[in-house]
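In: Just the structure for this:
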Amino acid sequence: MSEVPFVMPLLRDGVNPVEELGALRSEQPIVQLEIPGIGVKVWLVTRYDDVKAFLGDHARFSNDFSKVTEAGELQMLLQQDPGGLGMIDPPDHSRLRKILTPEFTMRRLRRLVPKIDAIVAAQLDEVEKAGQGADLVEHYAMPIPALVICDLLGVPYEERDEFQKHSQDRFNFTGDFSDSLGEIGESLKYMGGVVAKIRQNPNDGLIGQIIAEHGDAITDVELAGLADGILTGGHETTASMISLAAHVLMKNPDHVALMRDGDDKQVSDIVDELLRYLTVVQVPFPRLAKEDLVLGGQQIKAGELVIGSLVAANRDESLGANMDEFVPERGSMSHLAFSYGIHRCIGAELGRMELRQALPALFKRFPTLQHQGPIDETEFRMFSIVFGIESLPVAW
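Out: So this is what the prediction gives:
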């Protein structure tokens, strides 16, 4: 095949990955791309088994770039530590994840259901108040996860606009890595201020609870990184899923009816199929090979960078028939929408919970909800690590 552009894993045709990505998975499942402007090459992995293999292999692949001396030219990109769990290895990763894990068990998360329901109901009122042509992104999809995370972390609701800005800006790829890294720095600076305020005046949110339980054993820098990871991992992704899921469901009245009237099991299965089909997080955190190794028959040298296309992996025909189609009755399966291994999204169950509450409620309030204007004019967010919709005007 001809040279593959670096942005290919971020390109879509509607909600589907571009055909060229599927062709890569079939013909050249591990291919080298070049990062524009700096000449550094990375391996793109597209087959399900290969993506799952390297995501689950923290013994041979590192997320902590600062400890991989073979990174060479990549060091210029790694001066900004993004904080959180995404780019650290055990034992630091294990210690910090252990602090967070109790807050994301189903038992703990169930206490959020009444709050989520109240937030959903309030935003449905906002959609109705906005009237015909209301933008579902602005009035529904974006505010719900922002308000849920504000409540979870113990951050005042009035700061949700600041939340949304930091969450969205860092995922857009314009070709200039310094812009993305600068946004990471701004986000961490903001969250550091939030942590400092809560340490002085603790509340019963997640940040306050961690401070109360662990005190000085966790630093403000570490805690800001964890909180920032929850914000960026749980806001933009869930907002994109709500709007994209509504877009997909509204194309077929039978699918709307299933979501609106289905029992808990049916709704859960539809949500899981939407997660697989849409795979809004297009690529996970990159990995660096710690040693010379072979992945999927491809020789990879120590210090080389590897990324995976989660959407290509989740459409792999090895998983079953018609994987390029949305099939509500498919049921739950072992997809990679939340990544895999020790870096699997810690807030996966919270995201699922928000979708299971927000989507049926939307179509119960507006059973005739439909796109306002031609569906094929829907404006998608391109060149973004988190795929989404810019706006979604609706009528009912």
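In: contacts, neighbours, all on C-alpha from now
Out: Noted.
In: what about the strands in the chain?
Out: Counting by DSSP state E, the chain has strands at residues 12-13, 16-17, 30-34, 41-45, 61-62, 134-135, 287-289, 293-295, 298-300, 305-308, 370-371, 380-381, 388-389, 393-395.
In: Thought Met87 was touching Phe285, still the case?
Out: Yes. Phe285 is within contact range of Met87, at 7.2 Å (criterion: Cα atoms under 8 Å).
In: list the residues that contact both of these two?
Out: Common neighbours of Phe285 and Met87 are listed as Asn63 (criterion: Cα atoms under 8 Å, 6 or more residues apart in numbering).
In: Out of those two, name the residue with the larger neighbour count.
Out: Neighbour count, other Cα atoms under 10 Å: between Phe285 and Met87, Met87 has more, with 18 against 13.
In: list the contacts for that one?
Out: Applying Cα under 8 Å, 6+ apart to Met87 gives the contacts 63-65, 285.
In: Second input sequence below; structure requested for side-by-side comparison:
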Amino acid sequence: MIPAALTDLPLWPPTNLGRDPLVPLDPGERDRFDAPVTKVRLPTDATAWLVTRHADVRQLLRHPGFSADLSRPGFPLLRALPPGALSDRRGGFIRMDGMEHSRLRRMLTAEFMLKSIRRIEPLIRQTVDRTLDDLRDAGPPADLVATFALPLPSMVICHLLGVPYADHDFFQLRSRTLLDRDAAPELVREHVAQLRDYLHRLVEAKCAAGDRADDLLSRLARDRVDTGELAVDELVGMAMLLLIAGHETTANMIGLSTLLLLRDVPGRYAALRDDPDQADTLVEELLRYLSIVRTGLPRLALEDVEIGGQLIRAGEGAIAVLSTANRDPVVFDGPDEFDPYRQAHQHVAFGFGVHQCIGQPLARAELRIALVELARRFPDLRLAAPTGQLPTRDNSIVFGLDALPVTW
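Out: Prediction:
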């Protein structure tokens, strides 16, 4: 039973089943959240302030008066957490504030700098070629998600971290549970424990080996754990965060981007093949237009802060909606139109401020190389199912397609 005081508040996230997967919010939904800051009801029957405009979202995400720590009382959760879920969150720095957050993030900064990602581009290209071979061998027709979009970033992040790709079914299933807002709390707790146990054994083995392996977890074990700067459990938490984020987000972007390029505008896909030098610009527009973290980034006010003309008081929740910020007409001309030549670098698809995605150079490189090579090797690629029949991940924190049938 919804408390009477909440019945007039719009529910966030809205129910979007049956919508166009390329549209984060349909016109009717956007009308309900049209104000710069709107009070909404969450699935937990708590309330929060929904922040939708580009400038306001940036202000919220960079303001030190808002916390990303979901263990704080009153934090605006989109689902009930299982008992004990917050008892061991060490290493999960995206849910930390201040020095606790920056200490762990600094240990990874050099690993994900642009120059570091450029050094591994040959690995990305080799992995793209391998997965495109698998796509060719699987069809036509074939499921692009299962044979290309998901394996590619999984292989790359496994190689970088030093996680055996042979175990991908194990961690992909558990990753999806952790991102599913409708997953039963008991199942979430079970899968968190299983994934932590798996990574704990892996990290312990790397710490014990004392070898010169060049993967990220081995380097952190050698350079940070052995020196006492980092606890084993903190490294496990960091590994868990990077493993989940490193394949789920990019996989969903590849699938949705391919759908967009093949649909609606004839010649858009061919242009990617014929003019690959425009791929960097195209990728930024894809990130802006698709905005796959559609439920927004939740924060808790630690002090009274005015955002978009609305006073958000200490103890109240706020949610920065990246998808609406990325379609703000004040910043982007014709924001509901996809323009592959748009200079869309002001988008906030990776967040903003100190918590913005540390892996964004890797995600950009994977998406650019994947789409260019897909267009080059499969020039006649086309959809093999109507958009309305495509299974979507509506209840996931990271939106995407469960399958994308294609032929050529």
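In: Please state their TM-score.
Out: The TM-score (TM-score structural alignment, normalised by the length of the first structure) is 0.92; 391 aligned residues with a Cα RMSD of 2.4 Å.
In: neighbours around the counterpart of Lys52 of the first structure in the second structure, how many?
Out: Lys52 of the first structure is assigned Arg58 in the second structure as its aligned equivalent, the criterion being TM-score structural alignment. Burial of Arg58 of the second structure is recorded as 18 neighbouring residues (other Cα under 10 Å).
In: before we move on, what about Asp277 of the second structure?
Out: Using other Cα under 10 Å, Asp277 of the second structure has 11 neighbouring residues.
In: show me the contacts for it.
Out: Applying Cα under 8 Å, 6+ apart, no residues contact Asp277 of the second structure.
In: For Thr15 of the second structure, see how far away it is.
Out: Asp277 of the second structure is 39 Å from Thr15 of the second structure, where distance means Cα to Cα, to the nearest Å.
In: The match of Lys52 of the first structure against Gly353, yeah?
Out: Yes. Taking Cα under 8 Å as the definition, Arg58 of the second structure is a contact partner of Gly353 at 7.4 Å.
In: My understanding was that Phe177 of the first structure contacts Met76; is that so?
Out: No. In this structure Phe177 of the first structure lies outside contact range of Met76 using Cα under 8 Å: 10.1 Å.
In: More neighbours: the two, which one.
Out: Set side by side, Phe177 of the first structure and Met76 show more neighbours around Phe177, with 14 against 11, by other Cα under 10 Å.
In: Now for that one: which residues touch it?
Out: Leu77.
In: for Ile307 of the first structure, same thing?
Out: Ile307 of the first structure sits next to 42-45, 283-287 when contact means Cα under 8 Å, 6+ apart.
In: one more time with 10 Å, if that's ok
Out: Contacts for Ile307 of the first structure (Cα atoms under 10 Å, 6 or more residues apart in numbering) come out as 9, 30, 32, 42-46, 51, 54-55, 283-288.
In: That one -> the second structure?
Out: With TM-score structural alignment as the criterion, Ile307 of the first structure lines up with Ile319 in the second structure.
In: Setting the sequence-adjacent residues aside, check what's closest to its match.
Out: Leaving aside its chain neighbours, Ile319 of the second structure sits nearest to Pro298 (4.3 Å; criterion: Cα to Cα, 6 or more residues apart in numbering).
In: Likewise for Ile218 of the first structure?
Out: Setting aside the residues directly before and after it, Ile218 of the first structure is nearest to Ile211 in space (Cα to Cα, 6+ apart), at 7.7 Å.
In: likewise Thr69 of the first structure?
Out: Nearest non-adjacent residue to Thr69 of the first structure (Cα to Cα, 6+ apart): Gly303, at 7.6 Å.
In: My guess is that neighbour contacts Glu291. True?
Out: Yes. With contacts counted by Cα atoms under 10 Å, Gly303 of the first structure reaches Glu291, the gap being 7.2 Å.
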